[in-house]
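Novice: This is the structure alone, sequence omitted:
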């Protein structure tokens, strides 16, 4: 069985509107939390993703820093685009 991340919520952590840089916290359905960084110009682009160290990694089960979530950046980006999560997070 392969891991399939499903986004349950996204909230804005910080931003620099002048430069178009944003930081979001992504909450996944399995309880994992990730921090993502975005550049808004010329269009939304994920520049980095990392798992917050609140729960063990759902993929490798390490409870320390790993880079497993980077492999799912495309899947998460697609969900964010399809469900307009960034627009919802900024509007709050």
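Specialist: All right, it came through fine. What you see is a predicted model; the values in this text were computed from it and never measured.
Novice: rest of the way, CA atoms for contacts and neighbours
Specialist: Will do.
Novice: Would you mark the buried spots in stretch 59-79?
Specialist: By 16 or more other Cα atoms under 10 Å, the buried positions in stretch 59-79 come out as 66, 68, 69, 73, 76.
Novice: Second structure follows, compare the two:
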């Protein structure tokens, strides 16, 4: 099981009327990802994409990949467990 250790989560965009939220997540290895959530009434991750600042921590490729999508549930659980999501 992969551990990503989300160290920071910053809200970057929101559409409260539709319940859509966008966050920038920073992992312990300095990888950054854009995380999309819905909130109706609970937080649910809809997608995650890696920002191309460092190679992918899973496949080590330096271009667009979908590796983080496979671990979206794990990443969501780490974000929730660390209390980084707003109320």
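Specialist: Nice, I can see it. If you're wondering where the values come from, they're calculated on a predicted model, not measured in any experiment.
Novice: What value does the TM-score take for this pair?
Specialist: After superposition, the two chains reach a TM-score of 0.92 (TM-score structural alignment, normalised by the length of structure 2), with 87 aligned residues with a Cα RMSD of 1.4 Å.
Novice: Check structure 2 for its longest strand and report it.
Specialist: Using DSSP state E, we find that the single longest strand of structure 2 is strand 6-15.
Novice: Report the buried residues of stretch 27-43 of structure 2.
Specialist: In terms of neighbour count (16+ other Cα under 10 Å), stretch 27-43 of structure 2 has its buried residues at 27, 31, 32, 33, 34, 35, 36, 37, 38, 43.
Novice: in what helix or strand does the fifth one lie?
Specialist: For residue 34 of structure 2, the enclosing helix or strand under DSSP states H and E is strand 32-39.
Novice: Kindly spell out which helices and strands sit in contact with that strand.
Specialist: In terms of contacts (3 or more Cα pairs under 8 Å, 6 or more residues apart in numbering; DSSP states H and E), strand 32-39 of structure 2 is packed against strand 20-27, strand 43-50.
Novice: quick one: that strand to strand 20-27, angle?
Specialist: If you take axes from the mean of the first three to the mean of the last three Cα atoms, to 10 degrees, strand 32-39 of structure 2 sits at 150 degrees to strand 20-27.
Novice: What lies in contact with strand 32-39 of structure 2?
Specialist: Contacts with strand 32-39 of structure 2, where a contact means Cα atoms under 8 Å, 6 or more residues apart in numbering, come from 19-26, 43-53.
Novice: That one aligns to what range in structure 1?
Specialist: Under TM-score structural alignment, strand 32-39 of structure 2 corresponds to residues 33-40 of structure 1.
Novice: Can you pull up the most central residue in structure 2?
Specialist: In structure 2, the residue lying closest to the centroid (Cα atoms, centre = their mean) is residue 35, at 3.6 Å.
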